[in-house]
Structures are given as C-alpha cells and as structure tokens.
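A.B. asks: okay, predicted coordinates and the sequence, questions at the end:
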Amino acid sequence: MTTAYDFTLPALDGGTIDLGTLRGKPVLIVNTASKCGFTPQFEGLQALWSFYRGNDLTIVGVPSNDFGNQEPGTAEQIATFCSRNYNVTFPMAARSHVKGDGSLPLFQWIAQEGGFLSRPRWNFYKYLIGRDGHLADWFVSTTSPESRRVRLAIERTILDH
C-alpha cells in the first residue's frame, strides 16, 4: 500500500525532498504562493515548524502557480521572498502543479486518500500526514496554521506511536 513516504518532491534549491527519509514522522504539506491573501500564513507555518520540529514534525511547502497565477517567481525569487519576509527555514519544494492531471504524484495520492473534497481549491491547503504515512487530516486555506484545530490535529499525530 502506498504511503506519503513513497514520494519525492523536487526541492526549491534544485535537489530532492525524499519523504522516505521522514518515515514514521508526521508531515504537514502545504501548497503555497507568494502573492496570495493567505501568504501571511507562512508566519504561522514557520511558528509551527519552530515549535513542533523537536517532536518530529516536518513542514514541507509546495509553491504552486495553479491558483490565480499567485506564484509566478523563479526558484530563487521564491526562496528569497520566503526567507526575507517570513524567515522560512522549513523545506520548500520547487514550484509544482498541485491540481489536475499534471499535478505532482504526491498530490494525486492525497486526492485519493482524502477524496474529492480534499483536493486543493486554492493556495494554502494543509495536509497532515500521520506517522503511518497516511493522510490524518486536511485543512482548507481559511484555516490558520496556528488555529486550535490544526494544533490539536498535530498534537494527536505526534502522540500517535
């Protein structure tokens, strides 16, 4: 059976993000954009990363230009924007498609795991992968990364051994 740990993502820095290296750890995957009304959520994502990474949580940002052309930049521009404006230090994938037939295989798998409603309909959809590698929960753009709902889901996932 396929899990999130079976996927790799092209990294923003030109390398590869191998989710297999995170096997057994919770992962929060977020499709991001630099020119979106939800872009300030980078601040909350960075706060989650800083707070929970000691508890094995990894956050992976996946920039996408699929919604409203709100991520038009090059890899260097995206990296500079995230670092300069939000001090992002969590791993970032290369700009990729997250919807449709050309979407990353990881996002195709997420759509199968979570069903039709879990497919990203805008930037900053959040997908929490449990320690077993399966989709534990997902959140729409309007759900803040620092919301009680997200934090409780992360804490349940961290405690699930």
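C.D. replies: Structure's in. What do you need? Numbers count the residues shown, from 1 in each chain.
A.B. asks: contacts and neighbour counts: CA atoms only from here.
C.D. replies: OK.
A.B. asks: quickly find the element holding L128.
C.D. replies: Mapping L128 onto the secondary structure by DSSP states H and E places it in strand 126-129.
A.B. asks: name the helices or strands packed onto that strand?
C.D. replies: For strand 126-129, the helices and strands in contact under the criterion 3 or more Cα pairs under 8 Å, 6 or more residues apart in numbering; DSSP states H and E are strand 27-32, strand 135-139.
A.B. asks: need these in CSV (columns: distance to R151).
C.D. replies: Listed next are the helices and strands packed on strand 126-129 as CSV, based on distance: least, Cα to Cα, whole Å:
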stretch, distance to R151
strand 27-32, 11
strand 135-139, 11
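A.B. asks: of the ones you listed, which stretch is the most buried?
C.D. replies: strand 27-32 (a mean of 26; mean count of other Cα atoms under 10 Å).
A.B. asks: let me know the next secondary structure element after that strand.
C.D. replies: Where DSSP H and E defines the elements, the next helix or strand beyond strand 27-32 is helix 41-52.
A.B. asks: next, the angle helix 41-52 makes with the helix or strand just after that next one.
C.D. replies: Next along the chain after helix 41-52, taking DSSP H and E as the criterion, comes strand 58-63. Using axes from the mean of the first three to the mean of the last three Cα atoms, to 10 degrees, the interaxial angle of strand 58-63 with respect to helix 41-52 works out to 160 degrees.
A.B. asks: and here's the other structure:
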Amino acid sequence: MSALLLAGCTPEPANYPAPDSDQALSAIQNGIRSDFIDTPPRHAIPDDPVVGPGDDPGEAMQKVGDTMLSLSEANGRMGARDDIDGLVKVELGRCEWQSVNIRRIRDYARHRFEDRVPAAYLCDYRVTSATETRGLVAANGRGYFYEEGGAFFHAIIEQSSWEEDRR
C-alpha cells in the first residue's frame, strides 16, 4: 500500500526544460491574462445586495461576502492590462519539477490546473514592474510555471508586497 501512495506522488519526468527569465516574464503575463482578461467573471454582485434589518444573519453575511468578492475581482480585472504592461523583468531562482498542489495556488488561478496540469516547475523568483503609479518596484515570489500549447504560464503561490527596487 505505501508503495502505491509513494508512486502517486512522484510526477512523470518533465518533457520540457524549466523556463528562462524571458519565458518566466511571458508566463506571468500569460497567467494574468488568463485569470483576469480571457475568462468570464466568477463572482457577481447579488441581485439584492442591500442588507436589511429583517435579513437572516447568514443571508446578510452571504450578501456582503458575495459583493466583496465581486468588487475585488472587478478591481483585479481593471488593473490587469496595466499589470501586464508594467512587468519589466523576472529573475529566476531555484526551479524544481514537482507534482502540483492545487490547494497552494491562489483561488483565481485554480481553473487552469484542474485535471490539466498534474506537474510543473515550482520556482522562486523576483519580478520587477514599472508603472506610473508605483514607479520601479519589485517583489519576491514563488509559483508554478508550466508549458501549455507552446507557451509558458504561471500561477502564484506566494508573493511579497511590492517594494521600491533599489538595484
């Protein structure tokens, strides 16, 4: 039994190399495009979002939660093109081919992995962005990079806050 469990955790060997820095930059851009531009919204403001004095507490919380999710997603979608355009470079650290743990991926990117991407390169990276609003900033991150249809894509696991890039 333990041999079966162990075998299930080991991914098939990679049939493509880890991304280089240019491919990683494209992968992050492709991931943002896929999650916030090319897919329809996943959350909608409820038909009656106003919480009234007679609402059941659970129903009121549901309305507030659905409204907040919808507004958060709308904000992400509005800034997606600027985010893509602002990306300047990606410096890759360690990359390791491994099975994808879908629970570690941010919710908005999980749709790209379900039943399609069993393994990917888990890489540490530093991404630099330049926008009119923030100036030149950088953040450290960790995420999955995978190839699909001849292009690389990325999904964030964790990323630090943007900070002024002093390099």
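C.D. replies: Yep, it's here. Predicted, not measured: the structure shown is a model, and the values here were computed from it.
A.B. asks: any idea what the TM-score comes out to?
C.D. replies: For these two chains in superposition, a TM-score of 0.26 is obtained (TM-score structural alignment, normalised by the length of the first structure); 72 aligned residues with a Cα RMSD of 5.2 Å.
A.B. asks: L152 of the first structure: which of the helices and strands packed on strand 126-129 of the first structure is closest?
C.D. replies: The stretch from those with the least distance to L152 of the first structure (Cα to Cα) is strand 135-139; that distance is 10.8 Å.
A.B. asks: and I78 of the first structure, that's in a strand?
C.D. replies: No - secondary structure of I78 of the first structure, determined by DSSP: H, G, I helix; E, B strand; the rest coil: helix, with no strand assignment.
A.B. asks: quick one, strands of the second structure?
C.D. replies: With strands called from DSSP state E, the second structure shows them at 87-99, 119-131, 135-148, 151-159, 163-164.
A.B. asks: how about those in JSON lines, adding mean neighbour count and distance to T67 of the second structure?
C.D. replies: As requested, those are arranged in JSON lines below (neighbours: other Cα atoms under 10 Å; distance: least, Cα to Cα, whole Å):
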{"stretch": "strand 87-99", "mean neighbour count": "17", "distance to T67 of the second structure": "30"}
{"stretch": "strand 119-131", "mean neighbour count": "20", "distance to T67 of the second structure": "29"}
{"stretch": "strand 135-148", "mean neighbour count": "20", "distance to T67 of the second structure": "28"}
{"stretch": "strand 151-159", "mean neighbour count": "20", "distance to T67 of the second structure": "24"}
{"stretch": "strand 163-164", "mean neighbour count": "14", "distance to T67 of the second structure": "30"}
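A.B. asks: out of the ones you listed, flag the one nearest K63 of the second structure.
C.D. replies: Evaluated over the strands of the second structure, closeness to K63 of the second structure peaks at strand 151-159, with 28.1 Å, by Cα to Cα.
A.B. asks: for the closest one, packing partners?
C.D. replies: Taking 3+ Cα pairs under 8 Å, 6+ apart as the contact cut, strand 151-159 of the second structure packs with helix 21-36, strand 135-148.
A.B. asks: so which of the ones you listed comes closest to C95 of the second structure?
C.D. replies: Across those, the minimum distance to C95 of the second structure, taken as Cα to Cα, is reached by strand 135-148, at 9.0 Å.
A.B. asks: tell me which strands and helices that closest one is in contact with?
C.D. replies: Strand 135-148 of the second structure packs on strand 119-131, strand 151-159, strand 163-164, going by 3+ Cα pairs under 8 Å, 6+ apart.
A.B. asks: so which strand or helix has the nearest residue to T16 of the first structure once chain neighbours are set aside?
C.D. replies: Closest residue in space to T16 of the first structure, ignoring its immediate chain neighbours: P10 at 4.7 Å, by Cα to Cα, 6 or more residues apart in numbering. Using DSSP H and E, P10 of the first structure maps to strand 8-10.
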